[in-house]
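*Asks:* Give me coordinates for this.
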Amino acid sequence: MKFKRSIPALLLVAVLAQSCVSTKKYQQLQTSYNQLDSNTRNLNGKYLLSERNVAVLTNRVASLEEQLASERANSKSLQDALTKALNASSQGNVNVSKLVDEINSSNKYIQQLINTKNKSDSLNLVLTNNLTRSLSQQEMKDVDVQVLKGVVYISLSDNMLYKSGSYEISDKSGETLSKIAKIIMDYNNYDVLIEGNTDNVPITAKNIRNNWDLSTLRASSVVQALQNTYNVDPKRLTAGGRGQYNPIADNSTEAGRIKNRRTQIIITPKLDQFMDLIGKAPEKTK
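*Replies:* A predicted model of the protein is given here:
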C-alpha cells in the first residue's frame, strides 16, 4: 500500500520538473526575442539612412543626364550656326573659327559627362563580379546577386541555408557562407544587414510563435555564423526579420513560396564610399 501511495508523489515531482525546464526555455526565448526586437529597431534606422543615401545618388545621376541632354542640344545649335556661317561666310557676319572652338569644347564636355555616367553604371558590374567570382554554377542556383544603386543584395534560399523547418544553419551551407563572408570582409567598412523572409504558410514548430519569429531567428543564426565561424566584426552586422510581408513572388503557388522563403544579405556602402567605388570602376576595354 505504501508503494501505491508513492506513485502520485513521483508523478507530481516529474510534472514540476518538466514545468521548470519549460519555464527556463521560455525565459531564454524571451531574452532572445527582446534582443532581436532591439536589433530590428536599429535596422529600421539604418534602412532609412540607406534610403536617403540612395535618393542623393539617384538625384546625381538624374542631374548628369539633364546636363548631357542640355549639352547635346547646345552642340546641335552650334553645329547649325556653323552650317549657316559657312553658307554665308562671304558676308563676314559670324566668326567661323570661334564657332568651331565652341563646338569642340562642347563635345569634350559631353564626353566627360558620358564617362562619368558610364562609371556610375559600371559600379554595378564591378560589385556583382566581385560577389560572384568564387561561387560555383551549382551554388548560383540557390544564390541570387543584385546590385541596385550601389546597394548589394545577396539572396539565399532557405533550402541551402537551414535545416528543414528550422532556423539552425545546415552543414551544406558552410562553403557558400564562407565565400560570402570573404566578400563581406573585402568590404570591411560597409554595414551588413541580414534580413529573414518567409512565405505566408503559418509556422507550426514548437517554441516559434509565428513567421515573424522564424524570419528573425533565421537572420540571427546567419549573423552568429558570420561572427563566430567566419570572424566578421559583429559591430557591422544587423539581424532583422520581415516575416511573410516582403514577398517577391506569388504565395499561391509552390514555386512562388520557394522564392519567398529566403534570407537576404544586404551590403550597404556609405555615400562617400559609393563615390569612391565609382572612381575605381574599371575603364572599358578597347
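*Asks:* alpha carbons only for contacts and neighbour counts from here, please
*Replies:* Will do.
*Asks:* residue boundaries of the helices in the stretch 101-250 of the chain?
*Replies:* 137-140, 158-161, 174-186, 211-228 (DSSP state H, counting those that start in this stretch).
*Asks:* what about the third one, distance to the chain center?
*Replies:* Here helix 174-186 shows a centroid-to-chain-centroid distance of 15 Å under the convention Cα atoms, centre = their mean, to the nearest Å.
*Asks:* got the buried residues for that helix?
*Replies:* By 16 or more other Cα atoms under 10 Å, the buried positions in helix 174-186 come out as 174, 176, 177, 179, 180, 181, 182, 183, 184.
*Asks:* Can you name every helix or strand that it contacts?
*Replies:* For helix 174-186, the elements it packs on are helix 96-132, judged by 3 or more Cα pairs under 8 Å, 6 or more residues apart in numbering; DSSP states H and E.
*Asks:* by how many degrees do the helix it packs on and helix 174-186 diverge?
*Replies:* Put simply, helix 96-132 runs at 140 degrees to helix 174-186, going by axes from the mean of the first three to the mean of the last three Cα atoms, to 10 degrees.
*Asks:* and for comparison, fold this next one:
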Amino acid sequence: MRIKTISAGLLALALTTSCVSKKVYTDLENKYADLKKENREMADQNTALTKEKNELDLKGKDLKSQLDKAIAERDKLAADYAATKANLDNLKTSYTALEKDSSSALDANVKKNRELLAQLEAKEKALAAEKDRLDKLSAELKDRSARVDELEGKMAAQEASMVALKDKLSKALNSFTGKGLTVEHKNGKVYVSMENKLLFGSGSWTVGPEGKKAVVEVAKVLADNPDISVLIEGHTDNVPYAGGGAVTDNWDLSTKRATAIVNIIRENKAVDPKNLTAAGRSEFAPITSNETAEGKSKNRRIEIILTPKLDEISKLLNDIN
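*Replies:* Just a heads-up that it's a prediction; the model follows:
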C-alpha cells in the first residue's frame, strides 16, 4: 500500500511539472463536443424510430378503416343492384302485359325500361370500380401488415437479445455484486454502472486491479456481441477538481476516466474499436443528490451503455414508407 502511495505521488509530481499545449487541450474539447453530439444524435435517432413506428400503426388503422368503409359501400351497391334488377324484371313483366295497349303507353313503358337499363349498367360499372378499389386497398393493407409484423418481429427479437445480453453480463459480473456495480436493462439498452470506488482512487484515472477485472469481464461479453454500440461515460460529483497537474477540472477528469475504460476494453482484440465511444459528463448527469457523502459516491461512476445497432430496422422503416 505504501509503494502504491509513493508511485501515485511520483506520478502526480511528474504531471504537475508537465504542460498540456493549447492545441492538445482544444483537440480534446473538440473530440468531446463531437462525442456529445454523436450521443445526442443516437438518442434522437432512437426517438425518431419510435415515432415512425407509431405513425405506421396509425397508417395501418387508417387503411383498415378505409377497407371497412369500402366493404360497406360495395354491399350497398350490391343491394341497389339487386333492387334495380328486381324492378327491371317487374317492368319486363308489365311490358309484356301492356303490349296490347296503345302505342303511347307502350312507348312510355319502353322509355322507362331503357332508363332502368341505363341505371342498371351504371350501377354495374360503379360496383366493378368499387370492387377494384377494394381489391387494391386489401392488397395494400395486407402488404403493410406483413411489413409491420416483420418490423415488430425484428424489434421483439432485438429486445430479447438485449435482455439476454443483460443476463449474460449479470452472470459474468456476479462476483462484483455489492461492490458498487449494477447491470440494468431499460429503454431497449443495457446499462453497466460502476462506482468509482471500484475503479479509481480519488482524483485519479488509473484503474485499480479489482476494477480492471470487472472491465475485462465486460470486454469478453462485448467480444461475443459485435453488433452492439458501446458508449462509455465518465461522471463525477459536484465537488470541483482541485488536484491540478494534467487535469484541469471535472470535465477533463471524467473524460480521462472514460478513456481509461475504453483502453482496457480495447486490450481484447476481438472487440471492434469502431463500436466504442468515450465521453465525459462531469457532474451534470447525477443519479441522486450530491447533498450526502453516499449520494456523491453513487454519482462518481462509469456507465457503459450498450445499444443495438438500428441499421436493419431503419431500412425496413424506409421500405414501408
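*Asks:* close enough to count as contact, residue 220 of the second structure and residue 266?
*Replies:* No: under the criterion of Cα atoms under 8 Å, residue 220 of the second structure is not in contact with residue 266, lying 10.6 Å apart.
*Asks:* one step back: as a markdown table, the helices of the stretch 101-250 of the first structure with distance to residue 2 of the first structure would be great.
*Replies:* Listed next are the helices of the stretch 101-250 of the first structure as a markdown table, based on distance: least, Cα to Cα, whole Å:
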| stretch | distance to residue 2 of the first structure |
| --- | --- |
| helix 137-140 | 66 |
| helix 158-161 | 56 |
| helix 174-186 | 58 |
| helix 211-228 | 49 |
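*Asks:* Quick one: closest of those helices to residue 62 of the first structure.
*Replies:* Closest to residue 62 of the first structure of the helices of the stretch 101-250 of the first structure, according to Cα to Cα: helix 174-186, at 29.7 Å.
*Asks:* what about the closest one, how far off from the second structure?
*Replies:* Its aligned residues in the second structure lie a mean 3.1 Å from helix 174-186 of the first structure after superposition (mean Cα distance after the TM-score superposition for the first structure).
*Asks:* between that helix and helix 211-228, how big is the angle?
*Replies:* Using the same axes, to 10 degrees: helix 174-186 of the first structure against helix 211-228 is 70 degrees.
*Asks:* State the distance from the alignment partner in the second structure of residue 185 of the first structure to residue 230 of the second structure.
*Replies:* Using TM-score structural alignment, the equivalent of residue 185 of the first structure in the second structure is residue 223. Separation of residue 223 of the second structure from residue 230 of the second structure (Cα to Cα, to the nearest Å): 11 Å.
*Asks:* Identify the contacts common to these two.
*Replies:* Listed as contacting both residue 223 of the second structure and residue 230 by Cα atoms under 8 Å, 6 or more residues apart in numbering is no residue at all.
*Asks:* ok so, going back, wait, which of the helices of the stretch 101-250 of the first structure is closest to residue 21 of the first structure?
*Replies:* Of all the helices of the stretch 101-250 of the first structure, helix 211-228 comes closest under Cα to Cα, at 21.0 Å.
*Asks:* what's the closest one in contact with?
*Replies:* 33, 36, 162, 167-169, 177, 181, 194-198, 200, 202-203, 208, 232-234, 237-244, 263.
*Asks:* from these, which ones fall inside strands?
*Replies:* Judged by DSSP state E, strands contain the following of those: 194, 195, 196, 197, 237, 238, 239, 240, 241, 263.
*Asks:* which residue lines up with the fifth one in the second structure?
*Replies:* In this case it means residue 237 of the first structure. Residue 237 of the first structure maps onto residue 276 in the second structure, by TM-score structural alignment.
*Asks:* Also the second one?
*Replies:* With TM-score structural alignment as the criterion, the equivalent of residue 195 of the first structure in the second structure is residue 233.
*Asks:* is it true that that match touches residue 300?
*Replies:* No: taking contacts as Cα under 8 Å, residue 233 of the second structure lies outside contact range of residue 300: 10.9 Å.
*Asks:* Between those two, which contacts overlap?
*Replies:* Shared contacts of residue 233 of the second structure and residue 300, defined by Cα under 8 Å, 6+ apart, are absent.
*Asks:* That'll do, ta.
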